[in-house]
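*Asks:* Sharing a model that was predicted from the sequence below.
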Amino acid sequence: MTTMTQPAPAWLRDLAASRAHYEETFGWPVAVQVGQRQLAVALGQVLDAITMPADLADQVNQQLGIAMLAGPVIAHEDSGRWTFLTQAATMMRGDIVEGLADHEVRHAGAGSYTVVPTESSDGGCRWITEPRPHQMLPSAYAVIATARRLCAAAAAANAA
């Protein structure tokens, strides 16, 4: 009895190639989510993610750039949110985004996943700032501290 096999569909080959690129170039633990036709990176060991509304995130990204602490940033088109990929916050005590809930700043760490863009991403997400080989990711604390400072400055300006 002969078995006939079909080649994998093009979208699956593209996802597999993108996964290999992320793993080989950056060392990120990336998984193919076949049902959603997307890639997701596991958080908590190699990297973490800080997500916030795009308007705040744009300001944070600019400030991190000035301080030479900028790293990869993903825009999620469907929700108006950006995600900063950071070093894993392994020594974290408590909730590092405490006090920023009103500003919708979220930390996704161990046990979470975040979607990463691929060349065939159909509007789900895209890179604002692409990762670079051998780039040191910013500290999660630097991203949060910058967001805190900007939120505090905005609150002070509104109170004046």
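*Replies:* Perfect, thanks for sending it. Residues are numbered from 1 along each chain as shown.
*Asks:* For the rest of this, base every contact and every neighbour count on C-alpha atoms.
*Replies:* Will do.
*Asks:* same for the helix ranked longest in the chain, what does it pack against?
*Replies:* Ranked by residue count and defined by DSSP state H, the top helix of the chain is helix 140-159. For helix 140-159, the elements it packs on are strand 47-53, helix 54-66, strand 81-87, judged by 3 or more Cα pairs under 8 Å, 6 or more residues apart in numbering; DSSP states H and E.
*Asks:* what would the ones you listed look like in CSV with distance to H107 and mean neighbour count?
*Replies:* Listed next are the helices and strands packed on helix 140-159 as CSV, based on distance: least, Cα to Cα, whole Å; neighbours: other Cα atoms under 10 Å:
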stretch, distance to H107, mean neighbour count
strand 47-53, 5, 23
helix 54-66, 13, 17
strand 81-87, 9, 25
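*Asks:* V41 against F26, yeah?
*Replies:* No. When contacts are counted by Cα atoms under 8 Å, V41 is not listed as touching F26 (11.3 Å).
*Asks:* which of those two has more neighbours?
*Replies:* When V41 and F26 are compared on other Cα atoms under 10 Å, the one with more neighbours turns out to be V41, at 22 against 15.
*Asks:* quick one: secondary structure of that one?
*Replies:* For V41, the assignment made with DSSP: H, G, I helix; E, B strand; the rest coil gives strand.
*Asks:* and the nearest residue to it once chain neighbours are set aside, how far is that from D102?
*Replies:* Excluding the flanking residues, the one nearest V41 by Cα to Cα, 6 or more residues apart in numbering is V30, at 4.3 Å. Counting by Cα to Cα, to the nearest Å, the gap between V30 and D102 amounts to 31 Å.
*Asks:* Which one's more surrounded, those two?
*Replies:* V30 (22 against 8).
*Asks:* One more to weigh against that first structure:
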Amino acid sequence: MFEEHRTLDEVRWLYERVYDLPVVVMSNWVLLQVCDFVGGVIFPRELARKVLGHLNESLIPVIEHPHRKRWTILVYPNCLPDDVAERAMSRSCVSMTVRGDRVVLPLPCDRGGFRWIREPAKPVVLPKLSEIIAAMQAVQTWV
């Protein structure tokens, strides 16, 4: 992904022009700007693996936060979760971004350890939030 893009401005250009993602550069980081057409769902790593396995879709972009052992699945925010989904998310330590939030995007220098588990397609293909919520509910088992 970053073969020829080394500076923050080059990486910002790559995310904006090649992947069509809304980004900003702040304090030596490139950040995804959550808006009406892109957001994220933050999962514990193992639950994210189950959700992605259930969806059986390799184009879904996923970012790893290695120190927190969490993965962010980028989504198209087509809905808000209902009460049942919110309770399930809460019990599973799953959170959602909201409009105006920012998500750290991986950089070529591996600052902070953020990395792509699944790089975005060109241009990015995002699953609907409703699909991610349904997959999460499908794979959860309660003891």
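*Replies:* Structure's in. What do you need? In this text, all values refer to a predicted model and were calculated from it rather than measured experimentally.
*Asks:* How alike are these chains, TM-score-wise?
*Replies:* TM-score for the superposed chains, counting by TM-score structural alignment, normalised by the length of structure 2: 0.86, backed by 137 aligned residues with a Cα RMSD of 2.0 Å.
*Asks:* If I follow the layout properly, L47 of structure 1 ends up in contact with P72?
*Replies:* No. L47 of structure 1 is beyond contact range of P72, at 11.1 Å (criterion: Cα under 8 Å).
*Asks:* what's the overlap in contacts for the two?
*Replies:* Common contacts of L47 of structure 1 and P72, defined by Cα atoms under 8 Å, 6 or more residues apart in numbering, comprise 85-86.
*Asks:* show me what contacts the residue mapped onto K128 of structure 2 from structure 1?
*Replies:* Structural alignment places K128 of structure 2 opposite S139 in structure 1 (criterion: TM-score structural alignment). By Cα under 8 Å, 6+ apart, the residues touching S139 of structure 1 are 86-89.
*Asks:* In structure 2, what residue corresponds to R81 of structure 1?
*Replies:* With TM-score structural alignment as the matching criterion, the partner of R81 of structure 1 in structure 2 is R70.
*Asks:* My read is that that match contacts E64, right?
*Replies:* Yes. Checked against Cα under 8 Å, the pair R70 of structure 2 and E64 is within contact range at 6.1 Å.
*Asks:* between the two, what contacts are shared?
*Replies:* Jointly contacting R70 of structure 2 and E64 under the rule Cα under 8 Å, 6+ apart is no residue at all.
*Asks:* Skipping adjacent residues, who's closest to the aligned partner of A57 of structure 1 in structure 2 in space?
*Replies:* Aligned by TM-score structural alignment, A57 of structure 1 pairs with A48 of structure 2. With Cα to Cα, 6+ apart as the criterion, A48 of structure 2 has its nearest non-adjacent residue at 6.5 Å, and that residue is W71.
*Asks:* Roughly how far does that neighbour sit from R87 of structure 2?
*Replies:* 20 Å.
*Asks:* Find me the equivalent region of stretch 16-26 of structure 2 in structure 1.
*Replies:* Residues 23-33 of structure 1 are where stretch 16-26 of structure 2 lands when matched by TM-score structural alignment.
*Asks:* which outside residues touch the matching stretch?
*Replies:* In this structure, residues lying in contact with stretch 23-33 of structure 1 by Cα under 8 Å, 6+ apart are 15-16, 19, 22, 38-42, 46-47, 133-134.
*Asks:* hang on, the earlier thing: mind listing what the match of R81 of structure 1 touches?
*Replies:* Contact criterion Cα under 8 Å, 6+ apart gives 42-45, 64 as the residues in contact with R70 of structure 2.
*Asks:* so which of these persist in structure 1?
*Replies:* Among the contacts of R70 of structure 2, the ones still in contact in structure 1 (both residues aligned by TM-score structural alignment, their matches' Cα atoms under 8 Å) are 42-45, 64.
*Asks:* okay, those residues in a markdown table with distance to N56 of structure 2 next?
*Replies:* Converted to a markdown table, those look like this (distance: Cα to Cα, whole Å):
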| residue | distance to N56 of structure 2 |
| --- | --- |
| I42 | 18 |
| F43 | 17 |
| P44 | 18 |
| R45 | 16 |
| E64 | 19 |
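*Asks:* closest to V98 of structure 2 among the residues you listed?
*Replies:* For the kept ones among the contacts of R70 of structure 2, the closest approach to V98 of structure 2 (Cα to Cα) belongs to I42, at 11.6 Å.
*Asks:* Appreciated, that's everything.
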